[in-house]
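S.K.: how would this look folded up:
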Amino acid sequence: MSEKIIVVAGETVHLLAQKALYWPAAHMLVIADIHFGKAASFRAAGVPVPRGTTSQNLAALDALMALHDIRHIMFLGDFLHARAAHASATVAAMLAWRQRHPHLQLTLVRGNHDRHAGDPAASLQIEMVDEPFAMAPFAFCHHPDIATAGYALAGHIHPSYRLATRFDSLRLPCFVVGPQRLILPSFGAFTGGFLIAPAAGDAIYVSSGEAVHLVR
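M.R.: Below you'll find the predicted structure:
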């Protein structure tokens, strides 16, 4: 899979086709809106949706760790979707994954869904922080519109962008790269996307799942 290498706030970062950001200087993978347990939450409400999204999310993390030297994963909020995400099968799958990566540092910047769902199980050994969480030159956030002292890396809105011709259109997840903040697409399976209208100065990088392309 191909990626785009850009410089923001004086730091080189990689925009990955798998809808994540890699900061090589810190050996850090940055993930937004993974929403563990979303499908389980829908099923608990009686909505028939597919199983296996937790396994898909964990396999996607493993695939990225096989490709990059990752020692720290920063989750930009909405790690858990709702209280139903604490279901025993979901927690067991995440714990088994954690036990395979005992030395991996995990940090979660609390998002709006995390506040409703509650913190993840302590056995997952995730450092819990509030936004903005500073690690110069970046400020790690869930919401992209809060005031920060550093360059903000954020999620929350699940950005997507429409590519159109005269006869057809295609909606793809995207990275929104602005002068003061970068918004990541939603990483999680079964999370959907919100069609964005770029602001002046925003560059848009879409992911096809195989490659990242600058389109604006």
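S.K.: only C-alpha atoms from now on, for both contacts and neighbour counts.
M.R.: Will do.
S.K.: thought residue 175 was touching residue 182?
M.R.: Yes - assessed by CA atoms under 8 Å, residue 175 is found in contact with residue 182 at 7.0 Å.
S.K.: what's downstream of the longest strand along the chain, the next helix or strand?
M.R.: In the chain, taking DSSP state E as the definition, the longest strand is strand 169-177. The first helix or strand that comes after strand 169-177 along the chain, using DSSP states H and E, is strand 181-183.
S.K.: one more, so I can put them side by side:
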Amino acid sequence: MTVAGSVAIEVGGERLELLPQRAVYWARESLLAIADIHFGKAAAFRSFGIPVPRGTTSENLDALDALVDATGAHHVLFLGDFLHARAAHAAGTQAAMLAWRRRRCDLILTLVRGNHDRHAGDPAAVLGIDLVDEPYTVGSFSFCHHPDVDAPGYVLAGHVHPVYVLATRFDALRLPCFIVGMRRMILPSFGSFTGGHAMRPDEGDRIFVTSGEAVHSVR
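M.R.: I've put the predicted structure just below:
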């Protein structure tokens, strides 16, 4: 199923869709790849007395629901940093995730552990998430958290939360982006409270920005 505003590319001998919702869909495997959702990040900030908005867990879960429905994905693969910190194990955050999982009990969920996951600890076993270390290779793709991992397949990774700056003489706009190279792709962060890092692409990299409604090639 093609999602409105998506862009199809071929890497690793396979067709992938870059989705406006900051994710990648591999139709042949019915697999949705998502990087850096960072559940519990807002709760972690609040635990240090920093006033940040509530509701980010529900916002992330609603966005995930919409994307699963739009693609018809059977498998969601998280490219690391599923949990932000130990504060993500707070009762409210865990209850929201468990309620979502019960509604989506038919989904296969896989987490490639990232650096934040190692500090936060593994998700609760009741969530039914398969836990793997990078590189996790399926067919011609190696799913990782870090983009620079030595892997046998074409790498799909996250970690750096890439954004691209579109600038004129009078204004500038930072947009989440996909960085597509010869041997690896870096996905933008999926989480609603994660920020972004302006990237300088390597020679030969292609850049695809997303406005949230459509993906556009800018290089």
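S.K.: now what about the TM-score between them?
M.R.: Scored against TM-score structural alignment, normalised by the length of the first structure, the superposed chains reach a TM-score of 0.99; 216 aligned residues with a CA RMSD of 0.6 Å.
S.K.: ok, back up a step: have a look at how far, on average, the longest strand of the first structure is from the second structure.
M.R.: With mean CA distance after the TM-score superposition for the first structure, strand 169-177 of the first structure departs from the second structure by a mean of 0.4 Å once superposed.
S.K.: and that strand, how far out from the chain's middle?
M.R.: 14 Å (CA atoms, centre = their mean, to the nearest Å).
S.K.: report the aligned residue range of the second structure for it.
M.R.: The alignment of strand 169-177 of the first structure onto the second structure (TM-score structural alignment) spans residues 172-180.
S.K.: can you tell me the helix or strand for residue 65 of the first structure?
M.R.: Per DSSP H and E: helix 53-67 holds residue 65 of the first structure.
S.K.: mind giving me the packing neighbours of that helix?
M.R.: The contact analysis (3 or more CA pairs under 8 Å, 6 or more residues apart in numbering; DSSP states H and E) places helix 53-67 of the first structure against helix 88-100.
S.K.: hang on, the earlier thing: looking at residue 175 and residue 182 of the first structure, which is more packed in?
M.R.: residue 175 (29 against 20; other CA atoms under 10 Å).
S.K.: need the contact list for the more buried one.
M.R.: 15, 159, 182, 183, 184, 185, 204, 205, 206 (CA atoms under 8 Å, 6 or more residues apart in numbering).
S.K.: ok, the last one - how many residues close by?
M.R.: The criterion is other CA under 10 Å. On that basis, residue 206 of the first structure has 27 neighbouring residues.
S.K.: the second one too?
M.R.: When counting by other CA under 10 Å, one arrives at 24 neighbours for residue 159 of the first structure.
S.K.: next: the fourth one.
M.R.: Here the count is done by other CA under 10 Å, and residue 183 of the first structure has 24 residues near it.
S.K.: you'd agree it is up against residue 144?
M.R.: Yes - assessed by CA under 8 Å, residue 183 of the first structure is found in contact with residue 144 at 6.6 Å.
S.K.: residue 73 of the second structure matches what in the first structure?
M.R.: Match for residue 73 of the second structure (TM-score structural alignment): residue 70.
S.K.: residues contacting its match?
M.R.: Residue 70 of the first structure neighbours (CA under 8 Å, 6+ apart): 27, 28, 29, 104.
S.K.: now, those that are in strands?
M.R.: 28, 29.
S.K.: residue contacts, the alignment partner in the second structure of residue 21 of the first structure?
M.R.: Residue 21 of the first structure maps onto residue 24 in the second structure, with residues paired by TM-score structural alignment. By CA under 8 Å, 6+ apart, the contact list for residue 24 of the second structure reads 16, 17, 18, 32, 33, 34, 187.
S.K.: how much does the helix or strand where residue 24 of the second structure lies stray from the first structure?
M.R.: Residue 24 of the second structure belongs to strand 23-26 when elements are defined using DSSP H and E. On superposition with the first structure, the mean distance recorded for strand 23-26 of the second structure (mean CA distance after the TM-score superposition for the first structure) is 0.4 Å.
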